[in-house]
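# Next input, structure requested:
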Amino acid sequence: MDIRVATAEDWPGIYPFWSEIVEAGETYAYPLGLGSDDARALWLEPAPGRTVVAVDGVEILGSAKMGPNRPGRGAHIATASFMVASAARGRGVGRALGEHVLGWARGAGYLGMQFNAVVETNTSAVRLWQALGFEIMTTVPEAFDSRAHGLVGLHVMYQKL
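A predicted model of the protein is given here:
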């Protein structure tokens, strides 16, 4: 598996799993029913951020976007979002993307990384981020409307870099 910067030509390989994950209603608060162009505008991160893909040959296994958590006086803290294609889950793609993003953030001089909204019922993601050194700083109760679980909390997770 290789991780590289995503290009516009990668979007047709990202959008199917992006759409599947968003429409499942379990991990992201993006609006439902977004077409490819609107989704691309949300996922392909402009500078100073970037979007990457994890690939096996020509197959796109997953993607991550990263950049400053807030503009201006908050730009010293990074953030990131991750999606892994359902067919690639359990193969270490999420971990590889997480390690890549952390390395990028350190190299870019960020002082920390904050995840603003990790759905508490997404236990595999919570475990992975904790294994990579993130702490749950707080949980906002009933902040996410999970399709399967109803109203659940969103964790704010942080790691000092």
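
# C-alpha from now on. contacts and neighbour counts both.
Noted.

# what's around Ile3, how many residues?
19 (other Cα atoms under 10 Å).

# What of the one 5 residues further on?
If you count neighbours by other Cα under 10 Å, Ala8 ends up with 8.

# how far away is it from Thr139?
Distance from Ala8 to Thr139, counting by Cα to Cα, to the nearest Å: 35 Å.

# Give me the number of neighbouring residues for Gly150.
Number of residues near Gly150 (other Cα under 10 Å) recorded here: 11.

# contacting residues for the spatially closest residue to it that is not a sequence neighbour?
With Cα to Cα, 6 or more residues apart in numbering as the criterion, Gly150 has its nearest non-adjacent residue at 7.9 Å, and that residue is Phe144. By Cα atoms under 8 Å, 6 or more residues apart in numbering, the contact set of Phe144 is 29, 119, 150-154.

# quick check, nearest of those to Ala131?
Val119 (16.5 Å; Cα to Cα).

# The closest one contacts Leu151, correct?
No: using Cα atoms under 8 Å, Val119 is not in contact with Leu151; the gap is 10.2 Å.

# Let's compare: structure for the following, please.
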Amino acid sequence: MRPATSDDWAAIWPIFGDIVAAGETYAYPENLASDDARALWLEPPPGHAVVLEEHGEVLGTAKMGPNRPGRGSHVGTASFMVSPSARGRGVGRRLGEHVVAWHRQHGYTAIQFNAVVETNTAAVALWRSLGFEVIGTVPRAFDSRAHGLVGLQVMHLDLRS
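Below you'll find the predicted structure:
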């Protein structure tokens, strides 16, 4: 695990593009240009992005930082993408554990995921296993390519304990 740099974008972009094109987990526009996607993923501070790399191959990436600016900046958020070829190898868990530790180290009091697609059962199970709770679901807020209109779950982890 290491901080992502702009030089990593060539390895992140295919992962990003494949996941967005699948139409199951992110509401990013499908025709998003690489430069626009890079600006969304590799945000300037206080945003922070990492890659999980093994043997020179980027297996996954996460971005994290404040969920909202100003008076909401004590609550963090994050997004994750795992290479389709690396699924089932614990990459998501390692990224998730890193993100939780990073938010704790940086003084955040909680982490809020604003939009976890309810049919993304592997992600929901992972976040629950890391202590996140579903605190609400926005019905029919995501247009899944495979399932049609499904809910977006808001998940929360209190970091104060």
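
# Translate Trp9 of structure 2 into the numbering of structure 1.
When structure 1 is aligned by TM-score structural alignment, Trp9 of structure 2 is paired with Trp11.

# Average offset of the strand or helix carrying its match relative to structure 2?
With elements taken from DSSP states H and E, the one containing Trp11 of structure 1 is helix 11-24. Its matched residues in structure 2 lie on average 0.4 Å from helix 11-24 of structure 1 after superposition (mean Cα distance after the TM-score superposition for structure 1).

# which residues make contact with that helix from outside it?
Helix 11-24 of structure 1 has contacts (Cα under 8 Å, 6+ apart) with 27-34, 36, 39-40, 59-60, 62-63, 83-86, 147.

# Show me what counts as buried in stretch 132-141 of structure 1.
134-136, 139 (16 or more other Cα atoms under 10 Å).

# can you check stretch 55-74 of structure 1 too?
Of the residues in stretch 55-74 of structure 1, 55, 60-69 count as buried by neighbour count, 16+ other Cα under 10 Å.

# ok, the residue positioned nearest the centre of structure 1 - contacts?
The centre of structure 1 sits closest to Ser81, judged by Cα atoms, centre = their mean, with a distance of 1.6 Å. By Cα under 8 Å, 6+ apart, Ser81 of structure 1 lies in contact with 64-66, 115.

# and what of Gly131 of structure 2?
When contacts are counted by Cα under 8 Å, 6+ apart, Gly131 of structure 2 touches Leu157.

# Kindly state which residue of structure 1 is aligned to it.
So, by TM-score structural alignment, Gly131 of structure 2 is matched to Gly133.

# same question, Val154 of structure 2
Using TM-score structural alignment, Val154 of structure 2 sits opposite Val156 in structure 1.

# The strand or helix carrying that match against structure 2, how far on average?
Using DSSP H and E, Val156 of structure 1 falls within strand 150-160. Compared with structure 2 after fitting, strand 150-160 of structure 1 deviates on average by 0.2 Å (mean Cα distance after the TM-score superposition for structure 1).

# Buried residues of that strand, list them for me.
Per 16+ other Cα under 10 Å, strand 150-160 of structure 1 contains these buried residues: 152-159.
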